[in-house]
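In: coords below, sequence missing:
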């Protein structure tokens, strides 16, 4: 696993832990109505970010736009 993958994996795990904590607060009957709107918005944002990151992991990284690079020629520089 590359360093960037490890960092992204730990970031996704952090987001999942945040999502769990936010869910506890949003669905707790003791949460004040004043705080509920902000918590609900944040929960929605975190859930969307998790989905985007997980979808990006599934997308192949090579040839995303359908074009291929040509062979490198230093004389063209």
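Out: Done, it's in. Note that the coordinates shown come from a computational prediction; the quantities given were computed from them, not determined experimentally.
In: for the rest of this, base every contact and every neighbour count on C-alpha atoms.
Out: Noted.
In: show me which helix runs longest in the chain.
Out: Longest helix in the chain by number of residues (criterion: DSSP state H): helix 33-58.
In: pull out the buried residues from that helix.
Out: Across helix 33-58, burial judged by 16 or more other Cα atoms under 10 Å covers 39, 40, 43, 46, 47, 50.
In: report the central residue of this structure.
Out: residue 53 (3.3 Å; Cα atoms, centre = their mean).
In: give me the neighbour count for the closest residue to that one other than its chain neighbours.
Out: Spatially, and ignoring its direct neighbours in sequence, residue 53 is nearest to residue 12 (7.4 Å; Cα to Cα, 6 or more residues apart in numbering). Residue 12: 18 surrounding residues under other Cα atoms under 10 Å.
In: try this one next to it:
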């Protein structure tokens, strides 16, 4: 997780945080008073990841390709 944070890889950092918080939520040793805020943050991270994936998909769909030169002989 520290590598993702140092490199500025937002998606990787969110994935690591999501896994870590999910682990804490499932841990029977996690104090009940913390479950609400951990669960809320887990849901927020999940939404942030989905938004990043949608943005990446839109960006991939708008990849421009260079047109080939027009060749009148090809007609």
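Out: Sure thing, it's come through. Computed from a predicted model, the values in this text were never measured in an experiment.
In: now what about the TM-score between them?
Out: After superposition, the two chains reach a TM-score (TM-score structural alignment, normalised by the length of structure 2) of 0.67; 55 aligned residues with a Cα RMSD of 1.7 Å.
In: how close does the longest helix of structure 1 sit to structure 2?
Out: Taken over the aligned residues, the distance from helix 33-58 of structure 1 to structure 2 averages 0.4 Å (mean Cα distance after the TM-score superposition for structure 1).
In: who are the packing partners of that helix?
Out: The elements that helix 33-58 of structure 1 packs onto, with contact taken as 3 or more Cα pairs under 8 Å, 6 or more residues apart in numbering; DSSP states H and E, are helix 3-26.
In: hmm, who's touching the helix it packs on?
Out: Residues from elsewhere that reach helix 3-26 of structure 1 (Cα atoms under 8 Å, 6 or more residues apart in numbering): 31, 36, 39, 40, 42, 43, 46, 47, 50, 53.
In: and with 7 Å instead?
Out: Helix 3-26 of structure 1 is contacted by residues 31, 36, 39, 40, 43, 46, 47, 50 when judged by Cα atoms under 7 Å, 6 or more residues apart in numbering.
In: so what corresponds to the residue nearest to the centre of structure 1 in structure 2?
Out: Matched by TM-score structural alignment, residue 53 of structure 1 corresponds to residue 52 in structure 2.
In: same question, residue 21 of structure 1
Out: Residue 21 of structure 1 maps onto residue 20 of structure 2 when the alignment is built from TM-score structural alignment.
In: what about that match, how many residues close to it?
Out: A count of neighbours around residue 20 of structure 2, defined by other Cα under 10 Å, yields 13.
In: what's the answer for the one 3 residues further on, then?
Out: For residue 23 of structure 2, the tally of surrounding residues (other Cα under 10 Å) stands at 12.
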